[in-house]
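Participant: Here's a sequence, model it:
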Amino acid sequence: MQKILVISGHPNLKTSKVTKIILEKMAKALPNTDFLYLDTTYPDYQIDVAREYARLVRYDVIILQFPITWHSAPSLLKRYIDDLLFYNFATDSKGGKLKGKKLMLSVTAARHQDIYQESGYAKCTLDQCLYCFDIIARDARMEKLPNVYIYGMGYSVHSEVTKLETLTDLHVKKVQEILETGKTTGGGGVKPPITILLELCYQLHSKH
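Facilitator: From the prediction side, this is the model:
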């Protein structure tokens, strides 16, 4: 059975709603999984590189769980990656010590999916925003698994308990599906009901 490490890149889990729920559900749904919480392990941003080298080599799959922040990863997660991906560890001519391991992104987004389209406000998809992780995986000779997104997770949805439970359940099931098969059906993103409704309205309007 593959060993999984979930790295939480949320800057402050105490104030989190969605990421905290997803991590709790991952702990129940994913066997043989450990968790690293960067906000409590490295609140001063001083990464213990040797300690993390020793940690990463023990796992087959690394999942980065984080909220999209200014169309990218939070600063603490960026610092973690910058400090660890030295040439002689991850990206030397032989592939480094991460060679053959799998990398997945599990991402929460406050905005709706229609924002993250080439025709939307962001003018790009989240896959495009986060493509640097694909390059990092390639440089480290890792296998890049599909990203999993959950959209529309702004503060307004936090009080809608049933909707939040349903969407986070779907999100974790997508993660499970990818871990089991290496791919997901219908893409990695979990669309909230409002996005599905907007798409339907757009399709109906375009026919007139």
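
Participant: from here on, contacts and neighbour counts on C-alpha atoms
Facilitator: OK.

Participant: ok, L64 - contacts?
Facilitator: 6-9, 103-107 (Cα atoms under 8 Å, 6 or more residues apart in numbering).

Participant: Let's verify it: helix, strand, or coil?
Facilitator: The three-state label given to L64 by DSSP: H, G, I helix; E, B strand; the rest coil is strand.

Participant: Show me what counts as buried in the helix or strand encompassing A54.
Facilitator: Here A54 sits within helix 49-56, counting by DSSP states H and E. By neighbour count on 16 or more other Cα atoms under 10 Å, the buried set for helix 49-56 is 53, 56.

Participant: Report all helices and strands that that helix contacts.
Facilitator: helix 75-84 (3 or more Cα pairs under 8 Å, 6 or more residues apart in numbering; DSSP states H and E).

Participant: buried set for the helix it packs on?
Facilitator: 76-77, 80, 84.

Participant: ok, and what's touching the helix holding A54?
Facilitator: With Cα under 8 Å, 6+ apart, helix 49-56 has contacts from 5, 62, 83-84, 89, 98.

Participant: what's the longest helix in this structure?
Facilitator: helix 161-181 (DSSP state H).

Participant: Quick one: distance of it to the chain centre.
Facilitator: 12 Å (Cα atoms, centre = their mean, to the nearest Å).

Participant: right, and the helix or strand after that helix?
Facilitator: By DSSP H and E, the next helix or strand past helix 161-181 is strand 189-190.

Participant: report the angle between the axes of the helix holding A54 and helix 75-84?
Facilitator: 90 degrees (axes from the mean of the first three to the mean of the last three Cα atoms, to 10 degrees).

Participant: The closest residue to D34 other than its chain neighbours: how many residues sit nearby?
Facilitator: Of all residues not flanking D34 in the chain, L5 sits nearest, at 5.0 Å (Cα to Cα, 6 or more residues apart in numbering). For L5, the neighbour count with other Cα atoms under 10 Å is 20.

Participant: what residues are up against L5?
Facilitator: Contacts of L5 (Cα under 8 Å, 6+ apart): 33-36, 56, 59, 61-63.

Participant: would you say it is within a strand?
Facilitator: Yes: L5: assigned to a strand according to three-state DSSP.

Participant: circling back: which single one of the buried residues of helix 75-84 is nearest to Y151?
Facilitator: L77 (20.1 Å; Cα to Cα).

Participant: one more, for comparison:
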Amino acid sequence: MALIILAHPNFDKSFANKTIIEALENSKLDLEIRNIHDLYPDFKINAKAEQEALLRHQTIVFQYPFYWYSMPAILKQWFDIVFEYQFAYGSKGDKLKNKNFVPSFTVGSSESSYTALGFQHFRVYEFCKHLEQTAYHTQMNYIDPIYFHGTSLAAGYTPDSIMTNAKHHAQKLIATLSQLQ
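Facilitator: Predicted coordinates:
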């Protein structure tokens, strides 16, 4: 069984993340989806409840839109509160050891903008080192991120193209989760 930590501040208006979550819900996978914006609109995250959810699952997927080269604020807050000393790390902090850590996110701008010569200057995977280090520090198995570009209406992408790409993304994620179970 996999745990999906959904961190989208405006999920109801999302084309990409909403399509991905709907595909996951309609899959045959045994999943628990926790929309942390719905659970904690005040950002007052219940560490014990979240830790209990983590303990129930072997695979943890972090589903979110890529914001300012990182994650939305609530997901950063979630990590700060939930991955606490002696739970996730420390001399007795091995509760996440050997669990799978799967980043899954959507990127607003084009793939060509995330190159050494592109507008963003770096490739997306270079912005993911903090995720890899978090998995390493907590003794989790880091799975390479699953993501796709072109989810911003402001950048000229259409809802149809976004949803088509999101369906492909969801299928990759479902295949990955199937292999990890």
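
Participant: TM-score of the superposed pair?
Facilitator: Their TM-score after superposition, calculated using TM-score structural alignment, normalised by the length of the second structure, is reported as 0.92; 178 aligned residues with a Cα RMSD of 1.5 Å.

Participant: follow-up on the earlier one: would you mind checking the contacts of L64 of the first structure for buried ones?
Facilitator: 6-9, 103-107.

Participant: Just those: which are in helices?
Facilitator: Those of these lying in helices (DSSP H): none at all.

Participant: so which of the residues you listed would you say is closest to L170 of the first structure?
Facilitator: Out of these, the member with the shortest distance to L170 of the first structure (by Cα to Cα) is S106, at 12.3 Å.

Participant: okay but that closest one is in contact with I62, surely?
Facilitator: No: at 10.5 Å, S106 of the first structure does not count as touching I62 under the criterion of Cα atoms under 8 Å.

Participant: Next one: the residue sitting nearest the centre point of the first structure from D44 of the first structure, what distance?
Facilitator: For the first structure, the residue nearest the mean C-alpha position is S106 (2.1 Å; Cα atoms, centre = their mean). S106 of the first structure is 24 Å from D44 of the first structure, where distance means Cα to Cα, to the nearest Å.

Participant: returning to what we had before: closest one to Y202 of the first structure out of the buried residues of helix 75-84 of the first structure, please.
Facilitator: L77 (36.9 Å).

Participant: just to revisit the earlier point, among the buried ones among the contacts of L64 of the first structure, which one lies nearest to K28 of the first structure?
Facilitator: V6 (12.8 Å).

Participant: need the contact list for the alignment partner in the second structure of that closest one.
Facilitator: Matched by TM-score structural alignment, V6 of the first structure corresponds to I4 in the second structure. Applying Cα under 8 Å, 6+ apart to I4 of the second structure gives the contacts 31-34, 60-63.

Participant: Got a PyMOL select line for the buried ones in those residues?
Facilitator: Command for PyMOL that selects the buried part of the contacts of I4 of the second structure, burial taken from 16+ other Cα under 10 Å:
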select buried, resi 31+32+33+60+61+62+63
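
Participant: Save the contacts of I4 of the second structure as a markdown table, and put in distance to Q120 of the second structure too.
Facilitator: Putting those into a markdown table (distance: Cα to Cα, whole Å) gives the following:
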| residue | distance to Q120 of the second structure |
| --- | --- |
| L31 | 34 |
| E32 | 34 |
| I33 | 31 |
| R34 | 31 |
| I60 | 28 |
| V61 | 25 |
| F62 | 23 |
| Q63 | 22 |
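
Participant: now the buried residues of helix 75-84 of the first structure as a markdown table including distance to E24 of the first structure?
Facilitator: Shown next, in a markdown table, are the buried residues of helix 75-84 of the first structure (distance: Cα to Cα, whole Å):
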| residue | distance to E24 of the first structure |
| --- | --- |
| L76 | 21 |
| L77 | 20 |
| Y80 | 22 |
| L84 | 26 |
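
Participant: corresponding residues in the first structure for the helix or strand where N17 of the second structure lies?
Facilitator: Per DSSP H and E: N17 of the second structure is located in helix 16-26. Alignment of helix 16-26 of the second structure against the first structure: residues 18-28, by TM-score structural alignment.

Participant: To which residue of the first structure is N100 of the second structure aligned?
Facilitator: N100 of the second structure maps onto K102 in the first structure, by TM-score structural alignment.

Participant: Can you tell me the number of residues neighbouring its match?
Facilitator: 20.

Participant: Contacts only, for it.
Facilitator: 60-62, 142-145.

Participant: cutoff 6 Å now
Facilitator: For K102 of the first structure, the contacting residues are 61, 142-144, by Cα atoms under 6 Å, 6 or more residues apart in numbering.

Participant: Out of those, flag the one nearest to T125 of the first structure.
Facilitator: Nearest member of the contacts of K102 of the first structure to T125 of the first structure, counting by Cα to Cα, is K144, at 17.3 Å.

Participant: Now the alignment partner in the second structure of the closest one: closest residue in space, sequence neighbours ignored.
Facilitator: Alignment note: K144 of the first structure maps to Y142 in the second structure; criterion TM-score structural alignment. With Cα to Cα, 6+ apart as the criterion, Y142 of the second structure has its nearest non-adjacent residue at 5.0 Å, and that residue is F101.

Participant: For that neighbour, list the residues it contacts.
Facilitator: 60, 141-143.

Participant: Could you export these as TSV, including distance to W68 of the second structure?
Facilitator: Shown next, in TSV, are those (distance: Cα to Cα, whole Å):
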residue	distance to W68 of the second structure
I60	23
N141	25
Y142	22
I143	22
